[in-house]
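In: Fold the following, please.
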Amino acid sequence: MRRRLLVLVAATTTLVLVAFLVPLALLVRGVAADRAVQAATVEAQSLTSLVATTDRALLALAVEQVDATSRFDVTVFLPDGDPLGAPAERSPLVELAERGTSASTDASGGREIVFAVDGPAGSVGVIRTFVPDDELSRGVGRAWLLLAGLGVALLLVSLVVADRLARRLVRSATELAAVSHRLGRGELDARADPTAPGELGVVAGALNGLARRITDLLREERETIADLSHRVRTPLTTLRMEADAVPDADQSERLVAGVDAVNRAVTEVIQQARSRGPDGVASDAADVVRERVAFWAVLAEDTDRALTVAVAPGPLPVALSRSDLEACVDALLGNVFAHTPNGTPFAVRLRPRPEGGARLVIADQGPGLPEGHTTGMLRRGVSGSGSSGLGLDIVRRTAERSGGGLRLERSPGGGLTVVVDLGARPA
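Out: Model (predicted):
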């Protein structure tokens, strides 16, 4: 950006200087030529009265004196004799002047000027002066050098000013980009300089306002989650005490495990709310899926559901915490029990992905989804079956956070197949 601004300013300034200095240089040359011609004309006209009134001897002496002190060649042509003063040929312009016409013209090496003078007894004399090219251009070279120096100085000044402005603009833009990157990394205390020039200052002010708004929203979210966690822990404690009091030991153990799982999920939510940066955690998908399937297998047996499990031997590391992966698996299995009738068989398969991570597939033989709902079900809050619609959205967001994804397919024998790709933790 800085280089482009300098090139733009240099090109614009050069065009302006050329448009200004070239006519001025031509005018200087014309003025110098006119000045030389005017000086030669004045000197030549000073001899007019002598040519008309003085005899030849005195005229010759006067012409030689003028020619010796003048910067120009002065010659007087008389009708009855050789020319006086500087040697010169009788040119066509002189012949024209002998017929009574004064004129001037460009000649080889300079400019020729002639004056017709009425002499004694009606005769006509001619005064010729020659201005060489050196006199016509006297001082022009120095003036052009001064103009060129002035142009270069103006160009340098414009580049210096443009460079200072470009530095400030580039520095402001770079700082603005750096602040946006810091905000993207979670440094919410980063602020841009609102005094940046022009529109950059407006953008900096808007970015600062956005950062403050994000900070406020995160603070409100953390406070809300913290408040919610405190409200949930009390009934969870009560449920755990009641679960411990259940006479059936197996049933009591299952209830206590469920309450503990909810308690862990609440704790995980609080920890995530307090720290928004990437945690870099990983868990063994094979171990988590086996444990959660074993937990739900009891309920599957109670509801007469045939369960097929095919979990590849671990470890299968994925870029998710254990609690997140447990919540993901529980949401998928809970949907099977919630949205299919008792006795519906289902299968859970887990295998590694070629690019790393794992692929979790849960397929049931239930009624499946209505036509056209396989995409809409992935939107937050969309269910179509009377539920909140958040389960699949949680699974989708969890999978995408690991670098994977979620898709819904129809099972070959009817029903629904959920395919969850879980990304591996980067090395």
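In: going forward, measure contacts between C-alpha atoms and count neighbours the same way
Out: Fine.
In: quick one: residue 26 and residue 33, what's the gap?
Out: 11 Å (Cα to Cα, to the nearest Å).
In: which of these two has more neighbours?
Out: residue 33 (21 against 13; other Cα atoms under 10 Å).
In: can you map out the strands along the protein?
Out: Assigned by DSSP state E, the strands in the chain fall at 73-77, 84-85, 103-107, 110-118, 124-132, 283-284, 307-311, 317-318, 346-352, 358-364, 405-410, 416-422.
In: Tell me the helices and strands packed up against the fifth one.
Out: Contacts defined by 3 or more Cα pairs under 8 Å, 6 or more residues apart in numbering; DSSP states H and E place strand 124-132 against helix 2-45, helix 48-53, strand 73-77, helix 92-98, strand 110-118.
In: Kindly recompute the last result at 6 Å.
Out: Helices and strands touching strand 124-132, by 3 or more Cα pairs under 6 Å, 6 or more residues apart in numbering; DSSP states H and E, are strand 73-77, strand 110-118.
In: can you redo these as a markdown table with mean neighbour count and distance to residue 179?
Out: Listed next are those as a markdown table, based on neighbours: other Cα atoms under 10 Å; distance: least, Cα to Cα, whole Å:
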| stretch | mean neighbour count | distance to residue 179 |
| --- | --- | --- |
| strand 73-77 | 25 | 79 |
| strand 110-118 | 21 | 71 |
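In: will you turn those into a markdown table that also has distance to residue 202?
Out: Conversion of the helices and strands packed on strand 124-132 to a markdown table gives the following (distance: least, Cα to Cα, whole Å):
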| stretch | distance to residue 202 |
| --- | --- |
| strand 73-77 | 73 |
| strand 110-118 | 66 |
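In: For the comparison step, fold the sequence that follows:
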Amino acid sequence: MRRRLLVLVGSMVSLALVAFVVPLAVLALMLAGDRATADALVRAQSLVPVVSAGSPAALGLAVQQANSSGGYPLTVFLSDGSALGAPAERSDAVRLAFTGRSLTAQADGGREIVVAVTGPSAGAAVIRTFVTDAELTRGVRRAWLILALVGTGVLVVSLVVADRLARSQIRLIAGMAGVSHRLAAGDLTARAPAEGPKELRQVAGALNHLARRIRVLLAQEREAVADLSHQLRTPLTVLRLEAEALPPSEQATRVGAAVDAMERMVTQVIQEARRSRHDEPGECDAAEVVAARVHHWSMLASDQDRPVTRHLAPPPLIVGVGEEPLTACVDALLENVFAHTPEATAFTVTLTPREGGGAILTVADDGPGFPHPGALRRGVSGRSSTGLGLDIVRRTAERSGGSATLTTSPDGGATVTVEFGHQTPT
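Out: Next up is the predicted model:
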């Protein structure tokens, strides 16, 4: 936009300068020639009284004095064929002037001016002077240089003004673009200043209105999710009462633990829905959380004859994720293993430190692998599930500054590698 505006202004100013400067340059050339011609004519006419007097001695002296003072050369041609003053040929213009006609004619190297003088007899003499091309164009180059400098100055000033104007407009447009990028990144407090021309102020107002509307809609969505999640507490309460009514046994303990885990997940959903995405994600000891969740799921694995292999780093292993989100993440990974692999399928859980801070959690199984290559995308499953579990894992990892990847083991099983970030204090 800036370059186009400069090209447009430069083109318009250049056309205007051509329309005005070229005629002025031609006019300066014409005025210089007319001035020199007028000066030479006045010089020649100064001898008319002397020539008209008809005294050859006085005429010769007057012509000699006029030429000795410098200026345009003067020559007086007499009717008897003689000539006085500066040497000059008897040209066609001179011969025409003997008929009683004064005139100006172009000649080689300049302009010839002849004045017919009537003495005792018509056409008694002709006064001739010559103006060279240098005299006809004296001062023209300087005038053209001044016009060129003025034109260049006008062009430069117009380009500078156009550039300043373009910069101000581009700054406003770039500012609104930056606001849109901040909104896209989740900063719903970003607002565009209502500055500049009316059109840009309207665009800024529309962008700010959109930001406010997005914020309202997200708030409504969070509250709706929180309300729906809160409604799950009633059936969970019933399940808890039913679990507490069971006779004491290992199975009743597992049911109670499952109800507790469900309550924690519902509470996390409510808190997550009402929390701004710019809230601090928190941190926890991944070694303790992962070890606790693997131990919890190991009891169900024992019932299904699933071999479980653990390679867990010792605590502390701090990650930039809260305890509840990390618990939900580990549960989602292990639940996928139990839900999508046959019983007696072995799986391995590995937790190692991450270079630069954080941890790397790997869950691998000997099952049939992932049926869909894009299972990390929200809603993508390929099996009879919601497709949200692995998306929760991915978003939890990215919120901490990490990532999640899916691979297939050499035996065809599924492997999920999740990196949790954490900035080590310096």
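In: Out of the helices and strands packed on strand 124-132 of structure 1, flag the one nearest residue 92 of structure 1.
Out: Comparison of these against residue 92 of structure 1 by Cα to Cα identifies strand 110-118 as nearest, at 10.6 Å.
In: From the chain's centroid, how far away is the closest one?
Out: 70 Å (Cα atoms, centre = their mean, to the nearest Å).
In: And the contacts of that strand?
Out: Residues from elsewhere that reach strand 110-118 of structure 1, judged by Cα atoms under 6 Å, 6 or more residues apart in numbering: 52, 97, 100-105, 124-133.
In: And stretch 397-416 of structure 1, by the same measure?
Out: 319, 363-368, 374, 396, 417-423.
In: hang on, the earlier thing: out of the helices and strands packed on strand 124-132 of structure 1, nearest to residue 160 of structure 1?
Out: With Cα to Cα, the closest approach to residue 160 of structure 1 among those belongs to strand 110-118: 44.2 Å.
In: got the angle between the closest one and strand 103-107?
Out: 160 degrees (axes from the mean of the first three to the mean of the last three Cα atoms, to 10 degrees).
In: Would you mind getting the angle between strand 110-118 of structure 1 and helix 2-45?
Out: Here the directions of strand 110-118 of structure 1 and helix 2-45 differ by 30 degrees (the same axes, to 10 degrees).
In: follow-up on the earlier one: give the buried subset of the contacts of strand 110-118 of structure 1 as a ChimeraX selection command.
Out: The following ChimeraX line selects those of the contacts of strand 110-118 of structure 1 that are buried, judged by 16 or more other Cα atoms under 10 Å:
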select :52,97,100,102,104,124,125,126,127,128,129,130,131,132,133
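In: Which parts of the stretch 201-350 of structure 2 are helices?
Out: Using DSSP state H, counting those that start in this stretch, the helices of the stretch 201-350 of structure 2 run over residues 233-245, 250-274, 286-303, 323-340.
In: which of those is buried the deepest?
Out: Greatest average neighbour count among the helices of the stretch 201-350 of structure 2 goes to helix 323-340 (a mean of 19), per mean count of other Cα atoms under 10 Å.
In: what does it rub up against?
Out: The contact list for helix 323-340 of structure 2, computed with Cα under 6 Å, 6+ apart, reads 284, 389, 393.
In: What's the average distance for it when superposed on structure 1?
Out: Superposing on structure 1 places helix 323-340 of structure 2 at an average distance of 1.6 Å from its equivalents, by mean Cα distance after the TM-score superposition for structure 1.
In: Now find how far off-centre that helix is within its chain.
Out: Worked out by Cα atoms, centre = their mean, helix 323-340 of structure 2 lies 45 Å from the chain centre.
In: ok, and the closest non-adjacent residue to residue 309 of structure 2?
Out: Once flanking residues are discounted, residue 309 of structure 2 sits nearest to residue 348: 4.6 Å by Cα to Cα, 6 or more residues apart in numbering.
In: The one you found maps to what in structure 1?
Out: Aligned by TM-score structural alignment, residue 348 of structure 2 pairs with residue 347 of structure 1.
In: number of nearby residues for that match?
Out: Residue 347 of structure 1: 15 neighbours (other Cα under 10 Å).
In: separation between it and residue 285 of structure 1?
Out: 17 Å.
In: Over to residue 235 of structure 1?
Out: Look at residue 235 of structure 1 and residue 285 of structure 1: by Cα to Cα, they are 31 Å apart.
In: How about residue 390 of structure 1?
Out: Using Cα to Cα, residue 390 of structure 1 is found at 22 Å from residue 285 of structure 1.
In: just residue 36 of structure 1 next, same as before
Out: Taking Cα to Cα, one finds residue 36 of structure 1 at 100 Å from residue 285 of structure 1.
In: Out of the contacts of stretch 397-416 of structure 1, grab the one that's most surrounded.
Out: Of all these, residue 422 has the most neighbours under the rule other Cα under 10 Å, reaching 29 neighbours.
In: Quick one: map that one onto structure 2.
Out: Checking with TM-score structural alignment, residue 422 of structure 1 has residue 419 as its match.
In: Can you give me every residue that contacts that match?
Out: 359-360, 402-403.
In: State the pair within those residues that is farthest apart.
Out: Longest span within those, Cα to Cα: 359 and 403, 11.0 Å.
In: More neighbours: which of the two?
Out: residue 359 (25 against 18).
In: so who does the more buried one touch?
Out: Counting by Cα under 6 Å, 6+ apart, residue 359 of structure 2 makes contact with 352-353, 419-420.
In: Let me have these in TSV, extended by distance to residue 197 of structure 2.
Out: Putting the contacts of residue 359 of structure 2 into TSV (distance: Cα to Cα, whole Å) gives the following:
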residue	distance to residue 197 of structure 2
352	58
353	55
419	49
420	48
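In: Out of the residues you listed, the closest to residue 263 of structure 2 would be?
Out: Set against residue 263 of structure 2, the nearest of the contacts of residue 359 of structure 2 by Cα to Cα is residue 420 (24.5 Å).
In: sorry, back to before: who's in contact with the match of residue 348 of structure 2?
Out: Neighbour list for residue 347 of structure 1: 307-309, 362-363 [criterion: Cα under 6 Å, 6+ apart].
In: Now restrict those to buried residues only.
Out: For the contacts of residue 347 of structure 1, buried by 16+ other Cα under 10 Å: 307, 309, 362-363.
In: want to try CSV for the residues you listed, with distance to residue 342 of structure 1 as columns?
Out: Below are these laid out as CSV (distance: Cα to Cα, whole Å):
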residue, distance to residue 342 of structure 1
307, 12
309, 18
362, 17
363, 15
